[in-house]
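Colleague: The following comprises the amino acid sequence and a computationally predicted model.
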Amino acid sequence: MVAATTINPEGELYPFMLLNYDVEVALDLLTRMLKNDIQLLTVALIDSLGNYTYLPVQAIDGTPLSDPIKKLQHEWEEILYCH
């Protein structure tokens, strides 16, 4: 689950959660918001115990993240399953 707070061009705050998305899909949705002049104020991953891990909003810069994340996942799965 991903939680975020955004601000639109009119200065209105929007806190929300992306509940039923893979992390990489949720981060790509946030990336698309940047292209519509939405500013990210906070972004956090929420684990199954409700713990928040805040991400640096600078890391979400308009570049899609799903392909690099999937590549990293494939690499660590390969390492885990081969050793």
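Modeller: Happy to help now that I have it.
Colleague: Only C-alpha atoms from now on, for both contacts and neighbour counts.
Modeller: Noted.
Colleague: Contacts only, for Ile7.
Modeller: Residues in contact with Ile7 (CA atoms under 8 Å, 6 or more residues apart in numbering) are Leu13, Tyr14, Ile38, Gln39, Leu40, Leu41.
Colleague: For my notes, confirm the last one occurs in a strand.
Modeller: So the one you mean is Leu41. Yes: the assignment for Leu41 (DSSP: H, G, I helix; E, B strand; the rest coil) places it in a strand.
Colleague: quick one: it and Tyr14 touch, right?
Modeller: No: the pair Leu41 and Tyr14 does not pass the contact test of CA atoms under 8 Å, sitting 9.6 Å apart.
Colleague: Second structure for comparison follows:
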Amino acid sequence: METLSIGFDTIESQEEFIVILRDRYEEATSGTETESRCPVNLKSVELRGRPRAEGLVENIRGILGEVNVFWPSQ
């Protein structure tokens, strides 16, 4: 299990992150990925920066499942 910490400067960068997660995790779970490309199971995702896109946390959880996704207190 791994923890990912990622900072965002724009809403667009958050949207790009969602695309990357979908490409990496949804394809891997569909059975089309080889074992060597299988992604690491994430335990938590720390999101940093502003602005905060509406629904970002929910989108990440929809892709990764039961993962702790949070914005740390500032």
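Modeller: Thanks, I have the structure now. Quick caveat, the model's predicted, so the values are computed rather than measured.
Colleague: Report the TM-score for the pair.
Modeller: TM-score of the superposed chains, computed with TM-score structural alignment, normalised by the length of the second structure, equals 0.31; 39 aligned residues with a CA RMSD of 3.4 Å.
Colleague: Please enumerate the helices of the first structure.
Modeller: Using DSSP state H, the helices of the first structure run over 23-34, 66-82.
Colleague: Please apply the same query to the second structure.
Modeller: So, for the second structure - with DSSP H - the helices run 11-21, 27-29, 56-64.
Colleague: Leu42 of the second structure: which of these is closest?
Modeller: Nearest to Leu42 of the second structure, of all the helices of the second structure, is helix 56-64, at 7.7 Å by CA to CA.
Colleague: For Ala26 of the first structure, give me its contacts.
Modeller: Val2, Leu18.
Colleague: Look up the closest residue to Thr3 of the second structure, ignoring the ones flanking it.
Modeller: The spatially closest residue to Thr3 of the second structure, leaving aside those adjacent along the chain, is Ser44, at 4.9 Å (CA to CA, 6 or more residues apart in numbering).
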